[in-house]
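Engineer: Dropping the sequence and predicted coords here.
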Amino acid sequence: MTTRFELETLKIRINDIEFAALDLHQRIQRALRGLILEGALAGGIKLPASRALATSLGVARDTVENAYVQLQRDGYILRRKGSGSYVADRLGAELRGTAQRRIRAQAQKRGNPEPGEGLSLRGRTLFDNGGVSDQQAIKAFATGLPETRSFPLQVWERLQRQALKEHRGNVLLHGDPQGSEALRKAIATYLNLERGAKVAPEQVLVLSSTRQALFLCAQMLVDAGKPILMENPGYFGAKKAFEAAQARIAPIDVDAHGIRTDLLRADRSGASCLYLTPSHQYPTGATLSLERRLELIHWAAENGKWIIEDDYDSEFHYDGLPTACVQGLDPNRRTLYIGTFSKTLFPGLRIGYMVLPPELVAPFSAARSIIDGHTPQTLQLTLARFMGDGHYNAHVRAMRKLYAGRRACLLEAIGTHLAGIVTALRPPGGLQIPCVLEPGWSEQQTQRLAARAGIQLPGLSRLYAGEYKQQGWLLGYSSLTTSEIEAAIRQLAKALK
C-alpha cells in the first residue's frame, strides 16, 4: 500500500450502511469510485495490486479483481499489463481535487437545501399545495376505503391464471392505450344495464384512477390559468388534480338537492367545464334531483360546456334505487363519465375508466399514451373475466348489503355515544357519513383530542372553498366491521368527553 492510499477510509466506506445490500465486490468498487471522485485518490496515482489489496481487506483476490474490472470499464482506472492499475488522469478537474473542494465549500456556505428547492414555478405550486394522502391501512375512520378482507381472492387468482394461459406472451407486450377490448366491452355492458348509461365499447377509456381521469380532463379541456367549475364543498382529490394541470377552481355551492343550477346559470367565470358528483355529492351525500339533472344538461348544451360526471360509488345506494347517471340522460353528448373499481373492488387494483363523447376518444387516448402508456394487461383481462362471469355484480350486491348494515351501526353508535357533540347526516348511499359539530365544538379541537387516543378524524372544513367552512367530520365506515365501529366510537366519545 502507498502512503497516499487511504486504506482505513476504504474499509469504512466498504462497510457503509448505504452499500449494505450490495455484493462485496460492488461495495469495494463503489468505495473506490467515491474516493476517486472526491480527489482523495488523485489522477495518475497507482493503486495496490489486486492480490495486495485483497490481503489488506481480508477478502478473496477475485473480489478485488472484479471491482477493478468494473472501475476500468467505467473509465475510472487504467490497467497496464506488467505495470499495474492507475487512477485515470483524464477525468477532469471538475470531478475532483480543488474544484470539488470548492463546490463542497460553496454547498456548506449555502447550508442544507430547502425541500422543493430548484423546482419550476409549476412544480413549486404543486409542492406548496400539497399532495393527496391515501389511507394505506384499515383504521377508523378512513374514507373511501372498501371492505378488502373478504374479497374473493381465490376466484380472482383463478381467473388471472386463466387469462395468462389464454393470452400467454401477449400480456407481456405493450397494451392499447385505450384499454383492452374485452374490458371495455364488459364496462359498457355493465353501465348500460346498471347505470342507465348509453355507452359503446369504443367510447370507453381504461385508466389507472379517477385522479388520472380528472387530470386528463383539465389538461385536454382547460387552458392553464383558466377556471373550471366545481361543487362547494367538493372532492379534494379533484381539486388537487385540477390544480396539478394549472386550472383555477371556481366553486359553485350545493344544497340538499345537489349543485345549485341557478348559480350555474348566473356564472360568468368563463369556465368551459363543470365537475360534479351527482349520484352521491361528495361530501354531503346529496343526490342531484332529476329536475336539476335536466337543467344541467340543457345548460351545458346551450352554453357549449362540458359536464364531468364522477360516479365514484353510485353502486352503494341503500335507500331505494339509485338515480340513472347524467350521461345516459344527455342526448347532446356533452358529458364525460368517470368510474372506478377502487371502491367496488379494491384500491390496489388501480383501474378506473372514462366514457367519452366520440369526438374526444382519440385525443384523450393519445394524451393517455404520453402519461403512462397503458394499464397492465393482465389486470385488465382478469377484471374482464371477473365481470363477464358474474362475479362483479355478485360482489357488489354482497358489499351493498354489508355496507348498509355498517352504516346503520355507525349511525346508531353516533346517536348513542356522541349526542350533543355531533349530528350525523343520513345520505342515501356512499361509504362515509358527514357529521356536523354542535355549537361550542371546533373541528381542530376534536381532531386534537381524538389524535391523543390514536383516532384520526377526517375533517369537513378542508372540503369547502371561500370563507364559510362547515365544522365537522367525514367518517368512513365501509372497511370496518360493526364491532370495530362500535369500539372506535366508544373510544372517540371517551376521548372527547
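Structural biologist: Yep, it's here. Residues are numbered from 1 along each chain as shown.

Engineer: only C-alpha atoms for contact and neighbour calcs from this point on.
Structural biologist: Will do.

Engineer: Tell me how far the residue lying closest to Gly97 once chain neighbours are set aside lies from Thr3.
Structural biologist: Nearest residue to Gly97 in three dimensions, chain neighbours excluded: Gly39, at 4.5 Å (C-alpha to C-alpha, 6 or more residues apart in numbering). Per C-alpha to C-alpha, to the nearest Å, Gly39 is found 15 Å from Thr3.

Engineer: and these two? which has more neighbours close in?
Structural biologist: A count of neighbours by other C-alpha atoms under 10 Å puts Gly39 above the other of Gly39 and Thr3, at 17 against 6.

Engineer: Pasting the second one now:
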Amino acid sequence: MDYALLIDSFSQEHGVAGWPRQRVLHECLRAAIRSGKLGTGTRLLASRALAAELGVARNMVLYAYDQLATEGYIRPDRRGTVVMPVRAGGRAAAAALVPQASLSRRVQNLRSLNTPAGPTLGFAPGVPALDEFPVLVWRRMLERAWRGATVSDLNYCDPAGEPGLRATVADHLRAARGADCDAGQVFITGGTQAGLDLCARAFADVGDKVWIEDPGYAGALAAFRGAQLKVVGIATDEQGINPGAADWRRHRPKLIYTTPSHQYPTGSVLSLARRLSLIAHARAAGALIVEDDYDSEFRHDGPPLPAMQGLAPDAPVVYLGTFSKTMFPSLRIGFMVVPRALCGPVADLLARSVPCGRTAEQIALAQFLRDGQFALHLRRMRRLYRQRRDALVGALELHLGDVGTVHGGSAGMHLAFQLNDAALDDVAIAARVLEMGVVAHALSTHAVGARATVWKGLVLGYAQVPAEKIDGLVRKLAIAIAA
C-alpha cells in the first residue's frame, strides 16, 4: 500500500486545506478502512516505519492509530496493528451485535399525509390557492407584531395560546360557526394534527375505543393508533357517520371522531337529525365527540352550517379548527374548543407538557382577524373555489359522466368521484394518473377498521387548480380510467 498516494488522493477529494496533519492522517486511514481499500486483516505499517515513509513525527502516527483503535477500526497485537472487520456504513463488526433502534410497530403502517401539489399536478386534496393569499398584508401584520415585541415575547408564551388570539378566535366562532364558547375554552394548537394528538392523549387511555368515520381521515387514524387506542370504523353514507344500536352496545366509545360539515374523504354532510342523535348518545355513553371542522368556511351552496359544538347546551364536543386551509399550511396554527368542565384540566396538562411559541405569528393572526382581513380573504376564496368546483363538476360530467358519481361538492376544497363499477381498481388508476402528472387519491385507501366500507373512486382537491386547467386534467383522468 502506497500510503503517501493514499493521503494525496484523500486530500484532493476532501479539500483538507487548513486541517492539522494528524487529523488528515487519521481520517484518511479511517476512510480507507470503511471503503475497503484497507481490508479486514490488513497489517498496517509500524508507527516508526509509516512516520519515516511519510516524513512526519512518529507521535502523529501514534495519535492516528490510537484514535482508530478507540473507534474499533484497528486492533494492536504482538505482531503489529490489524484492521478489524467493519460493516457497510463504517461501524466495527462488534457494533453489529448492538440492537438497532426502529420505529414502534404501532406507527410503522401509517398512511402518508403529504402529497406534492401544484396547478400542473392537479387534484391534491387539502391544498389552498396559495398564490391568492395576501402575502404583503400578512407581512405587514408580522412586522407590526415584531416591532411591538418585548423581551418576554421571546420566551415561551402561555401554553394555552396568546390571550388576544384566543379571544379573537372565540369571537369569530360565535359569529361565523354558531359556536357556544368564550376565550377560556379556546386553546391554540400547532394545527389540527396537534389537536388530534392532544385529544388522543388527554381524553382516552391506552386500549380505549375510538370511533372514526369509514372511510376516514388518515391523520386521525395516525393520532389514535399512535396513542394505542382501539380504532373502530363506523360506516359513512350520504348523510355522514351512521352508527347503529349494535355499535353503541358492543363498541362503546370513549372518543368519536367526525367531520360533520364536509366528511373526509366522501364530502357528505352530517344531517341535523344525526348530529343531535350523536350528541345525545355520546352524552349518555360518557363519550366525547371530536368535531374536526377543517374546511367548513367554504360553503358553496348556501350559508355555512353551524358547528355541532353549539347545537346543544354544554355539548360533549371538542371542536378542532385550523388556519392551514383558510390561510396557508406552513402557518401551523390551529385551535381547539373544549367543554367548560374540561378547561381547567386541559390548561393544567398543557402547562405541564406543551411549551408554546410562535408568539409573533399568534399576535399577527389576531390582528389579521380583528382588522377584517381574514373575512375579506375568505370571501374571495369562496368565490374562487366555487368557480373551480363548478369547472371540475362540469368536466367530470362531460368526460366521465357515465363512469362515476360526484359526492361532496357542496362545500370545502375537494370532492369525491365514486366509480360506478366497483370492479375498477382505483389504486391502479391513481398510480396511472400520477405518472401522467395528476394527483388523485384513491378512495379505497381511506377505509378504516376491520369492518371497512370500501368506496371505490378518487378524491379530487380543486382549490389550488386554476379553472382553465381543470378540463385538461380531467381528460387525463378519463384516459387513465379507460385504460
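Structural biologist: Noted; the coordinates are in hand. Small disclaimer: the values here were computed from a predicted structure and weren't measured.

Engineer: that older thread, I figured the residue nearest to Gly97 of the first structure was touching Ala99, is that so?
Structural biologist: No. Taking contacts as C-alpha atoms under 8 Å, Gly39 of the first structure lies outside contact range of Ala99: 9.3 Å.

Engineer: mind listing what the counterpart of Thr189 of the second structure in the first structure touches?
Structural biologist: Counting by TM-score structural alignment, Thr189 of the second structure lines up with Leu207 in the first structure. The contact partners of Leu207 of the first structure, by C-alpha atoms under 8 Å, 6 or more residues apart in numbering, come to 179, 213, 351-354, 374-375.

Engineer: at 7 Å what do you get?
Structural biologist: 213, 351-353, 375 (C-alpha atoms under 7 Å, 6 or more residues apart in numbering).

Engineer: sorry, back to before: quick check, the residue nearest to Gly97 of the first structure in a helix?
Structural biologist: No. Counting by DSSP: H, G, I helix; E, B strand; the rest coil, one finds Gly39 of the first structure to be coil, located in no helix.

Engineer: any idea which of the contacts of Leu207 of the first structure has the most stuff around it?
Structural biologist: With neighbours taken as other C-alpha under 10 Å, the top of those is Ala213, carrying 28 neighbours.

Engineer: buried sites along the helix or strand where that residue lies?
Structural biologist: Per DSSP states H and E, Ala213 of the first structure falls inside helix 210-221. Neighbour counts over helix 210-221 of the first structure (16 or more other C-alpha atoms under 10 Å) mark 210-219, 221 as buried.

Engineer: Was I right to think Ala366 of the second structure contacts Arg166?
Structural biologist: No. The criterion here is C-alpha atoms under 7 Å, and Ala366 of the second structure misses it with Arg166 at 8.2 Å.

Engineer: Settle it for me: which of those two has more neighbours?
Structural biologist: Neighbour totals were compared for Ala366 of the second structure and Arg166, and Arg166 leads with 24 against 21 (other C-alpha under 10 Å).

Engineer: what separates the residue nearest to the spatial centre of the second structure from Ala463 of the second structure, distance-wise?
Structural biologist: Closest to where the C-alpha atoms of the second structure average out (C-alpha atoms, centre = their mean) is Leu113, at 5.0 Å. To Ala463 of the second structure, Leu113 of the second structure is 17 Å away according to C-alpha to C-alpha.

Engineer: quick one: contacts for Val433 of the second structure?
Structural biologist: 439, 476-477, 480.
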